[in-house]
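Peer 1: Take this sequence and fold it.
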Amino acid sequence: MIKEQFNLIHISEVMDQLDVSRSTIDRWRKTKQLPSVKIGKEIYFDKNEVMRWYRQFGQVRQSSPVLTANQTITIGYTTVSTHMWGPLIIKEFGFLEQELRRIRPKDRIEIKWHKAKDGMELIKGMIAGNIHFATFGDYALSVSHMISTMLPDYRPILLAAGGKSAKGDGFGMVVPTDLTLQSIGDLATLPIATTFRTNAEYRLRKMLESHHMTDLNIIHRSIEESMESLRQGRLSASIMWEPFLSLAHHQQIGKSIFNQELGLGFIANVVADERWVLDHEDLVVAYLKAHMQANRLIREQPHQAAKVFALETGFPLEVVSRSISKIRWDAALYSNDLKMLNYFDPSKYFGPSTPPLVSSEIRYNIKYLRIAAQELKLPNLPATPIDGAWPKDIHY
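Peer 2: Model prediction:
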């Protein structure tokens, strides 16, 4: 057919892909000269021309009064979990620099990388306006949302997923290899180590509460201290996540149990402040393209990615390879992902002085990820989170 021959798409497809109404498309054709062609009574568009026009004249603005030609974009990241390692690939292979040179060839935009010890440090940097994009975990996202209800000028918005793992894969309780526990009730006699006010502690307490075990001996230690105590035989149980689960297996210092009981899977998140996003939409699309390119490299060249991760984190290459193979590298947002993200209420364990989390759901915006996917010629993303299970053959 003629439309396939000339790469044409119907006006209804443009409305769906750009998430706008027919009246908006008609207005753009009339006032902003959106290129189109009429075949009979139907209106069609060249797909490539639509995206080029959209970047220049549509909802994604090419320039911004806020970011001048010689300013800086700061990318915040942390290496505390394998799920959050995507920015290391963006950094190593210069994916973001490539996109910036393409869309801002005359501008000198410096990229700075801020390595944080945890998600809370990244949130503080975002609140201060010192970090523009950050990748952190699901619990930290909930904390960020909770803080935004108390600080009206802080409006974090979820733009894409980072690494994600299904239930039973993201977290586990590590115990000595010679220790046998038949049920969660057997934990009643053991001290359990976990990191303080983190995803790990939240999941542990939720699991114990579900079994009416609220008075156990929970001790707070860094995960590195817990690893060393397990190695020396001075600890009976610790809540861990990747890559530490793989490290414990590799060094034969413990085994992982109760993975399913510790709740939902684990997902990292790409987040920015909404005000900054609205002022720099072309840069947001550029970063998300770099993010999806990093995901593709990890999926298709895992050994090359593992070498980068091992060098940055200091973990053995075998441990890194094992760890990244357990994780789905997919930027798309699924309905089930959002359900999991809205599962957390960090105020519950922050102390009595902390107001409870407002019931509103985590805020997200898929528009920029959809545009980035289109420019990378990936399968079209719908305008709403994808329903159903993660597909095996489609990744973003």
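Peer 1: Please count neighbours and contacts with C-alpha atoms only from this point.
Peer 2: Fine.
Peer 1: Tell me the helix or strand right after the lengthiest helix in the chain.
Peer 2: In terms of residue count, the longest helix belonging to the chain (DSSP state H) is helix 281-300. Following helix 281-300 in sequence order, the next helix or strand is helix 302-313 (DSSP states H and E).
Peer 1: residues making contact with that following helix?
Peer 2: 79, 85, 88-89, 92, 297-298, 315-317, 320-321, 324-325 (Cα atoms under 8 Å, 6 or more residues apart in numbering).
Peer 1: Let me have the residues you listed in CSV, adding distance to Ile111, neighbour count and secondary structure as columns.
Peer 2: Below are those laid out as CSV (distance: Cα to Cα, whole Å; neighbours: other Cα atoms under 10 Å; DSSP: H, G, I helix; E, B strand; the rest coil):
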residue, distance to Ile111, neighbour count, secondary structure
Thr79, 19, 22, coil
Trp85, 17, 27, coil
Leu88, 13, 19, helix
Ile89, 14, 22, helix
Glu92, 12, 12, helix
Leu297, 21, 18, helix
Ile298, 22, 21, helix
Phe315, 26, 17, coil
Pro316, 29, 15, coil
Leu317, 28, 16, helix
Val320, 26, 26, helix
Ser321, 28, 21, helix
Ile324, 26, 24, helix
Ser325, 29, 13, coil
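Peer 1: Pick out whichever of the residues you listed sits closest to Arg197.
Peer 2: Closest to Arg197 out of those is Thr79 (17.8 Å), distances taken as Cα to Cα.
Peer 1: quick one: which of the contacts of helix 302-313 is nearest Ser229?
Peer 2: Distances from Ser229 to the contacts of helix 302-313, taken by Cα to Cα, are shortest for Phe315, at 18.1 Å.
Peer 1: gap between that closest one and Glu361?
Peer 2: Applying Cα to Cα, to the nearest Å, the value for Phe315 to Glu361 is 36 Å.
Peer 1: ok so, going back, ok, the contacts of helix 302-313 vs Glu121, which is closest?
Peer 2: Thr79 (12.5 Å).
Peer 1: Skipping its backbone neighbours, what lies nearest the closest one in space?
Peer 2: Of all residues not flanking Thr79 in the chain, Trp85 sits nearest, at 6.1 Å (Cα to Cα, 6 or more residues apart in numbering).
Peer 1: I'd say that neighbour and Gly76 touch.
Peer 2: No: Trp85 lies out of contact with Gly76 (Cα atoms under 8 Å); the separation is 11.2 Å.
Peer 1: Helices of the stretch 201-350 of the chain, start to end?
Peer 2: 223-231, 244-250, 274-279, 281-300, 302-313, 317-324, 335-341 (DSSP state H, counting those that start in this stretch).
Peer 1: quick one more, to check against the first:
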Amino acid sequence: MTDDSPRHGGALPSRRALLRAGATLAAGLACALPARAAERTLRLSYQRSSTLLTVLKAKGTLDERLKPLGFAPSWHLFTDVLGPMNAGAVDLHADVADAIPIFTQAANAPLTFYARERGAPSAEAIIVPEASPIRTVADLKGRTVGVSRGSGCHFVLAAALKRAGLAFSDIKPAYLQAPEGAAAFEQGSLDAWVIWDPFLAIAQSKRPVRVIADATGLSSYHRYYLANDAFVAAHPEVVAAVFDALSEAGRWVKQNPEPAAALLAPLWGDLPQPVVAAVNARRTYAVEPVERDGLGEQQAIADTFREAGLIPLAIDATAVRIWQPPAGRG
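Peer 2: Next up, the predicted model:
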């Protein structure tokens, strides 16, 4: 018996007729329903130290904020952010300390500043073991000092030495990335270490240390948020939504220190909550627009790095592309 044979005393429609009817119905529904734009992906990078981006990711905030705009977030964790920034590997990049944009600008990376966190100079410091005879920056003469080459701490060390009447050549720099520096400091291979949070807070939690200077008076330690030029030009409404979400996340962290530490501790490699709380207490997490006349410290860093041969040419650190939030934001 075939499908188009009569049953129950009546003729059933043929398969061809059913297909024709189904096609007509589908066409009718397509005309009746509003067209839905295909969802696009917003690619974001972040680091372990990207507090506010980590909060947004953990809470799913951007999933909610971006959906009405036709976007969904895609998260990419990087330990070395400079390469992805120069290559334009994502749309919105991880927040970075003040030194990193100097290198991206020197490389002519197509990046736009769209936000920054207000300065937190106590989050960068020169530390020594508590039992060390070193009491001041001047006492670093002839000593081995660990520092990450080309970092904001590199600038802080150079500026601190200059303020103390010393040249960089008066010390023995040990150029180490933060994890290697942590191991060397703990093993006693360094006389002093220049480091930022959360590594600073971790070192302070492991053994008695003394801060002989932090970045106060030398560097504000702003953290900057940058995006690819083409994405900012094409989707300023998405950038605005992310800016607002970052601002709200910053207020939440400062207003809810215990829940914030509990949220972040496992995401930062199972750090003890008191360590996370110490980091959050030092950072302001106050997200604000970038103002061109507020980039003077960037110029000081650029000049120092040029003198040290870290960038190939002199640059105007204020000659960067800046996105400003719409009136009423920020």
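Peer 1: tm score of chain vs chain?
Peer 2: TM-score for the superposed pair, counting by TM-score structural alignment, normalised by the length of structure 2: 0.79. Supporting figures: 288 aligned residues with a Cα RMSD of 2.4 Å.
Peer 1: coming back round to it: the residue nearest to Thr79 of structure 1 maps to what in structure 2?
Peer 2: The alignment partner of Trp85 of structure 1 in structure 2, by TM-score structural alignment, is Thr51.
Peer 1: picking up where we left off before, got the contact list for the residue nearest to Thr79 of structure 1?
Peer 2: Applying Cα under 8 Å, 6+ apart to Trp85 of structure 1 gives the contacts Tyr77, Thr78, Thr79, Gly163, Phe309.
Peer 1: distance of the third one from Leu88 of structure 1?
Peer 2: Pointing back at Thr79 of structure 1 there. In terms of Cα to Cα, Thr79 of structure 1 sits 9 Å off from Leu88 of structure 1.
Peer 1: The corresponding residue of structure 2 for Gly119 of structure 1: how many residues sit nearby?
Peer 2: Mapped onto structure 2 by TM-score structural alignment, Gly119 of structure 1 lines up with Val81. Residue crowding around Val81 of structure 2 was assessed by other Cα atoms under 10 Å; the count is 18.
Peer 1: And Glu121 of structure 1, by the same measure?
Peer 2: 16.
Peer 1: How about Ile134 of structure 2?
Peer 2: 19.
Peer 1: separation between it and Asn108 of structure 2?
Peer 2: From Ile134 of structure 2 across to Asn108 of structure 2, the span is 41 Å (Cα to Cα).
Peer 1: now Glu288 of structure 2
Peer 2: Counting by Cα to Cα, the gap from Glu288 of structure 2 to Asn108 of structure 2 is 24 Å.
Peer 1: The two: who's more crowded?
Peer 2: Neighbour count, other Cα under 10 Å: between Glu288 of structure 2 and Asn108, Glu288 has more, with 20 against 11.
Peer 1: The more buried one -> structure 1?
Peer 2: So, by TM-score structural alignment, Glu288 of structure 2 is matched to Ala332.
Peer 1: next one: Leu263 of structure 2
Peer 2: That one, Leu263 of structure 2, aligns with Val308 by TM-score structural alignment.
Peer 1: can you check Thr144 of structure 2 too?
Peer 2: Match for Thr144 of structure 2 (TM-score structural alignment): Pro191.
Peer 1: how deep is the closest residue to Leu69 of structure 2 other than its chain neighbours tucked in, by neighbour count?
Peer 2: Among residues not flanking Leu69 of structure 2 along the chain, Val238 sits closest, at 7.2 Å (Cα to Cα, 6+ apart). By the criterion of other Cα under 10 Å, Val238 of structure 2 has 18 neighbours.
Peer 1: swap in Val319 of structure 1?
Peer 2: Neighbour tally, Val319 of structure 1, other Cα under 10 Å: 21.
Peer 1: Could you pull up the residues touching the alignment partner in structure 2 of it?
Peer 2: Aligned by TM-score structural alignment, Val319 of structure 1 pairs with Val275 of structure 2. Val275 of structure 2 makes contacts with Pro198, Ala201, Ile202, Ser205, as judged by Cα under 8 Å, 6+ apart.
Peer 1: what are the ranges of the strands in the stretch 1-150 of structure 1?
Peer 2: 8-10, 37-39, 42-46, 72-78, 110-116, 133-137 (DSSP state E, counting those that start in this stretch).
Peer 1: Give the aligned range of the first one in structure 2.
Peer 2: Per TM-score structural alignment, strand 8-10 of structure 1 has no counterpart in structure 2.
Peer 1: try the second one
Peer 2: Using TM-score structural alignment, strand 37-39 of structure 1 lines up with nothing in structure 2.
Peer 1: Near the closest residue to Ser325 of structure 1 other than its chain neighbours, how many other residues are there?
Peer 2: Sequence neighbours aside, Pro302 is the residue nearest to Ser325 of structure 1 in space, at 7.9 Å (criterion: Cα to Cα, 6+ apart). Residues within reach of Pro302 of structure 1, counting by other Cα under 10 Å, total 17.
Peer 1: Pro302 of structure 1 and Gly94 of structure 1, how far apart?
Peer 2: With distances taken as Cα to Cα, Pro302 of structure 1 is found 18 Å from Gly94 of structure 1.
Peer 1: Contacts only, for the equivalent of Arg231 of structure 1 over in structure 2.
Peer 2: Counting by TM-score structural alignment, Arg231 of structure 1 corresponds to Glu186 in structure 2. With Cα under 8 Å, 6+ apart as the criterion, the residues that contact Glu186 of structure 2 are Ala203.
Peer 1: Skip the chain neighbours and tell me the closest residue to the counterpart of Val284 of structure 1 in structure 2.
Peer 2: Here Val284 of structure 1 is matched to Val239 in structure 2, going by TM-score structural alignment. Spatial nearest neighbour of Val239 of structure 2, excluding adjacent residues (Cα to Cα, 6+ apart): Val232 at 6.6 Å.
Peer 1: how near is that neighbour to Thr318 of structure 2?
Peer 2: Computed as Cα to Cα, the Val232 of structure 2 to Thr318 of structure 2 distance reads 19 Å.
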